[in-house]
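A.B. asks: Fold the following.
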Amino acid sequence: MVGVGLRSPHISQIIDQKPNIGWLEIHSENYFNPHSIARQQLREIANHYPVSCHGIGLSLGSADPIDNHHLKQLKQLVDEINPIAVSDHLSWSSVDGQFFNDLLPLPYTEQALTNFCRKVDQVQDFLGREFLVENPSSYLSFSQSQIPEWEFLHEVQQRTGCGLLLDFNNIYVSSFNHNFDCQQYIAALDPKAVKEIHLAGFTVKEFEQGEIWIDTHSRPVSDHVWLLYQLWVRQHGAVPTLIEWDLDIPDLAVLLAEADKATTIITQEAQHGQITTS
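C.D. replies: Have a look, this model is predicted:
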């Protein structure tokens, strides 16, 4: 099942035309107000499409406690919409209650791991359901880090029983920025724990110090990311897959064409006898 991110330029078109989309993913925080027009539109959309809730505000890696008001708003949304998945990121974004407009990387230490797992356990207990953690994209690393990111993420999943949201674009972008092997990263994770996949585009930035890749979600999925995805489907089967596009948002038809590429990969691998679709 392949879906696209629900973005404001497309909401009216989706409500009016009801195009053939496998599912839709929202940014949870945009729909917290139960009396907003956005929430009313979401209720209507959820009557016709499966929806997942993808958050950016829990700041699970922060030393701050989880904002209980935020968590209560999330639970109220989840209880009403009954999404197919609820997720957030392996990151942090707050210090002493001050939030930053970014998903910042963690120092991969045992202390950070213990803190992050405690937060994931708290979220899952409060929501009463499985929670998915997404691997980040990053542009710097901490000298204090003692654990490779893929081992850290695997350990989070093992200790908490959470699911994983595997973003292939994030892996590919970070592999260039930090000089690691994408396949080593992917192989370290339990494929049975991967409950959702994200595919997106990135931007190359040139600086005097060299080149860096930025996870902008503003372009089509790159050929290399499609290859990573195809290999995953061939080896492990199909799971719900999302096309993300958050900046320079094109016509809905462009997103649906990207989704069709993912569907074609799943279908071709199934025809070759490699997988079964669900």
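
A.B. asks: from here on, contacts and neighbour counts on C-alpha atoms
C.D. replies: OK.

A.B. asks: List the contacts of residue 224.
C.D. replies: Remark: with contacts taken as Cα atoms under 8 Å, 6 or more residues apart in numbering, residue 224 is in contact with residue 172.

A.B. asks: Which residues are in contact with residue 121?
C.D. replies: Contacts of residue 121 by Cα under 8 Å, 6+ apart are residue 160.

A.B. asks: Next secondary structure after the strand or helix carrying it?
C.D. replies: Per DSSP states H and E: residue 121 is located in helix 110-127. Later in the chain than helix 110-127, the nearest helix or strand by DSSP H and E is strand 132-134.

A.B. asks: helices and strands around the helix or strand following that following strand, which ones?
C.D. replies: On the C-terminal side of strand 132-134, the closest following helix or strand by DSSP H and E is helix 149-160. Secondary-structure packing of helix 149-160 (3 or more Cα pairs under 8 Å, 6 or more residues apart in numbering; DSSP states H and E): helix 110-127.

A.B. asks: can you pull the buried residues of the helix it packs on?
C.D. replies: 112-113, 115-121, 123-124, 127 (16 or more other Cα atoms under 10 Å).

A.B. asks: nearest to residue 74, of those?
C.D. replies: Using Cα to Cα, residue 127 is the member of the buried residues of helix 110-127 that lies nearest residue 74, at 8.3 Å.

A.B. asks: Tabulate the buried residues of helix 110-127 (CSV), appending distance to residue 77.
C.D. replies: Output for the buried residues of helix 110-127, formatted as CSV (distance: Cα to Cα, whole Å):
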residue, distance to residue 77
112, 29
113, 28
115, 26
116, 23
117, 23
118, 23
119, 19
120, 18
121, 19
123, 14
124, 15
127, 10
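
A.B. asks: returning to what we had before: now do the helix holding residue 121 against helix 149-160, angle only.
C.D. replies: Helix 110-127 and helix 149-160 are oriented at 50 degrees to each other (axes from the mean of the first three to the mean of the last three Cα atoms, to 10 degrees).

A.B. asks: hmm, back to that, pull the most distant pair out of the buried residues of helix 110-127.
C.D. replies: 112 and 127 (22.6 Å).

A.B. asks: Report how many residues lie close to the residue nearest to residue 2 when sequence neighbours are not counted.
C.D. replies: Ranked by Cα to Cα, 6 or more residues apart in numbering and with sequence neighbours excluded, the top spatial neighbour of residue 2 is residue 241, at 4.8 Å. Applying other Cα atoms under 10 Å, we find 24 residues neighbouring residue 241.

A.B. asks: Would you mind measuring from residue 241 to residue 112?
C.D. replies: Residue 241 is 29 Å from residue 112, where distance means Cα to Cα, to the nearest Å.

A.B. asks: what do you get for residue 233?
C.D. replies: As for residue 233, its distance to residue 112 is 32 Å (criterion: Cα to Cα).

A.B. asks: For the closest residue to residue 46 other than its chain neighbours, give me its contacts.
C.D. replies: Closest residue to residue 46 apart from its sequence neighbours, by Cα to Cα, 6+ apart: residue 81 at 6.8 Å. By Cα under 8 Å, 6+ apart, the contact list for residue 81 reads 43, 46, 51.

A.B. asks: And this one, please, so the two structures can be compared:
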Amino acid sequence: MKSLGIVAIMGVGLIGGSIGLALRQRGLSDRVIGIGRKPARLRKAKQLGAVTETTTNIERGVSEADIVIVCTPVQYVVEHVKQISQYVRPEAMITDVGSTKQTIVEGLKNIENGQFIGSHPMAGSDQGGVVNAVADLFQKRTVVVTPHKRTSKNIQSRITKFWKSLGARVVELDCKEHDRAVAVISHLPHAISSVLSNQANAKQLLLAAGGWTDTTRIAGADPELWLAILRDNNKQVVRAVDRFLNDLHKFRDALDSDNSRVLLRYLNQGKQNRESLGN
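C.D. replies: Next comes the predicted model:
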């Protein structure tokens, strides 16, 4: 496959590191530049092969880049892209990997240089950091891209090619539609998992097995990271929580009244929806 050129990654953690590993293992870039604030973490990323060179200086890291991927927490993405746009070439493509999109896309309608388009890889782990990065993280996973109405067709084509080259399936959504969807399939599950993890006492936790660990696994992710995500998408998450509580109350009432028909409807539909994923 043709080289994607020079790629700069700001924030070489789980996602950024996995992008770097995928690029290098697939021979898609000879220069993958890691940018960050902490030299020790950058050295680790280079040692693990996620990047070919590192820098703590944004200008030095992005000035020659053809593609820049911002992999920092959602509350910093707009600021970081604006900083990057001061130093990139006009034709450079800039994207991010944030779990929320409306605030980011609407905050980056106009930048100095480069062309921005939002991305959200629907891949990850409750275990963060570059030490947990893997080259096949995006293989057969969905990446949502969220162009603005001003986004050029060329940039839309380039971002699709980029993610597909890492093995992903690309879906295009409006940023508002994206945030509504992830509130249900990502942010609500995390909220439920976290609250559920608080329900058992120490003695009860001694009995915890597969059902508990499977359902609460994502509660083990970085709390500060998830606080920022939930706050940024709070309106959509509140709507999703309200719908969930409405159904949970119906389930509770059916259980209280021994209404097997309603209970089975929820249990069967839940089973069907889960099995439809095929994994």
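
A.B. asks: Let me see the TM-score of these two.
C.D. replies: Scored against TM-score structural alignment, normalised by the length of structure 1, the superposed chains reach a TM-score of 0.34; 140 aligned residues with a Cα RMSD of 5.1 Å.

A.B. asks: you'd agree residue 146 of structure 2 is up against residue 177?
C.D. replies: No: in this structure, residue 146 of structure 2 is not within contact of residue 177 by Cα atoms under 8 Å, at 9.3 Å.

A.B. asks: So for those two, which sits in the more crowded spot?
C.D. replies: Higher neighbour count among residue 146 of structure 2 and residue 177: residue 146, with 24 against 13, using other Cα under 10 Å.

A.B. asks: Report the separation between the more buried one and residue 229 of structure 2.
C.D. replies: 17 Å.

A.B. asks: can you give me the helices in the stretch 101-250 of structure 2?
C.D. replies: 102-107, 153-165, 175-182, 188-197, 202-205, 210-216, 223-232, 234-256 (DSSP state H, counting those that start in this stretch).

A.B. asks: Of all those, which one is nearest residue 61 of structure 2?
C.D. replies: Here helix 153-165 is closest among the helices of the stretch 101-250 of structure 2 (Cα to Cα), at 19.4 Å.

A.B. asks: what packs against the closest one?
C.D. replies: strand 142-146, strand 169-172.

A.B. asks: repeat that for 7 Å
C.D. replies: strand 169-172 (3 or more Cα pairs under 7 Å, 6 or more residues apart in numbering; DSSP states H and E).

A.B. asks: Flag every buried residue along the strand it packs on.
C.D. replies: Neighbour-count burial for strand 169-172 of structure 2 flags 169-170 (criterion: 16+ other Cα under 10 Å).

A.B. asks: ok, and what's touching that strand?
C.D. replies: The contact list for strand 169-172 of structure 2, computed with Cα atoms under 7 Å, 6 or more residues apart in numbering, reads 140-146, 160, 163-164.

A.B. asks: Just the buried ones among the residues you listed, please.
C.D. replies: Neighbour counting over the contacts of strand 169-172 of structure 2 (16+ other Cα under 10 Å) leaves 141-146, 160, 163-164 as the buried ones.

A.B. asks: And those residues, which two are furthest apart?
C.D. replies: For these, and using Cα to Cα, no pair is farther apart than 141 and 146, which are 16.4 Å apart.

A.B. asks: Give me the neighbour count for residue 80 of structure 2.
C.D. replies: The tally of other residues near residue 80 of structure 2 (other Cα under 10 Å) stands at 16.

A.B. asks: Apart from its chain neighbours, what residue comes closest to it?
C.D. replies: Counting by Cα to Cα, 6+ apart, residue 70 is the residue found nearest to residue 80 of structure 2 once chain neighbours are left out, at 7.5 Å.

A.B. asks: Could you tell me how many residues sit around that neighbour?
C.D. replies: Neighbour tally, residue 70 of structure 2, other Cα under 10 Å: 28.

A.B. asks: That one contacts residue 8, doesn't it?
C.D. replies: No: with contacts counted by Cα atoms under 7 Å, residue 70 of structure 2 stays clear of residue 8, the gap being 8.5 Å.

A.B. asks: the longest helix in structure 1 is where?
C.D. replies: Longest helix in structure 1 by number of residues, with DSSP state H as the criterion: helix 252-271.

A.B. asks: Next, the buried residues of it.
C.D. replies: In helix 252-271 of structure 1, counting by 16+ other Cα under 10 Å, buried: 252, 255-256, 258-260, 262-263, 265-267, 269-270.

A.B. asks: Does anything pack onto it? Which helices or strands?
C.D. replies: Judged by 3+ Cα pairs under 7 Å, 6+ apart, the packing partners of helix 252-271 of structure 1 are strand 2-5, helix 223-236, strand 241-243.

A.B. asks: what sits up against the shortest one?
C.D. replies: Just to be clear, that refers to strand 241-243 of structure 1. Identification of contacts with strand 241-243 of structure 1 by Cα under 7 Å, 6+ apart yields 1-5, 196-200, 255, 258-259.

A.B. asks: quick one: the residue nearest to residue 2 of structure 1 from residue 126 of structure 1, how far?
C.D. replies: Look at residue 241 of structure 1 and residue 126 of structure 1: by Cα to Cα, they are 26 Å apart.

A.B. asks: State the distance from residue 227 of structure 2 to residue 32 of structure 2.
C.D. replies: Distance, residue 227 of structure 2 to residue 32 of structure 2, using Cα to Cα: 30 Å.

A.B. asks: quick one, which of those two is more surrounded?
C.D. replies: Neighbour count, other Cα under 10 Å: between residue 227 of structure 2 and residue 32, residue 32 has more, with 28 against 11.

A.B. asks: measure that one to residue 238 of structure 2 for me?
C.D. replies: From residue 32 of structure 2 to residue 238 of structure 2 the distance is 39 Å (Cα to Cα).

A.B. asks: do residue 230 of structure 2 as well
C.D. replies: In terms of Cα to Cα, residue 230 of structure 2 sits 9 Å off from residue 238 of structure 2.

A.B. asks: who's more crowded, the two?
C.D. replies: residue 230 (20 against 14).

A.B. asks: what about residue 156 of structure 2, distance to residue 95 of structure 2?
C.D. replies: Counting by Cα to Cα, the gap from residue 156 of structure 2 to residue 95 of structure 2 is 11 Å.

A.B. asks: same question but for residue 210 of structure 2, I mixed them up
C.D. replies: Residue 210 of structure 2 sits 38 Å away from residue 95 of structure 2, going by Cα to Cα.

A.B. asks: ditto for residue 215 of structure 2
C.D. replies: 32 Å.

A.B. asks: Check residue 249 of structure 2 too.
C.D. replies: Residue 249 of structure 2 sits 41 Å away from residue 95 of structure 2, going by Cα to Cα.

A.B. asks: Pick out whichever of those two has more residues nearby.
C.D. replies: Legend: neighbour count by other Cα under 10 Å for residue 249 of structure 2 and residue 95, higher for residue 95 (22 against 12).
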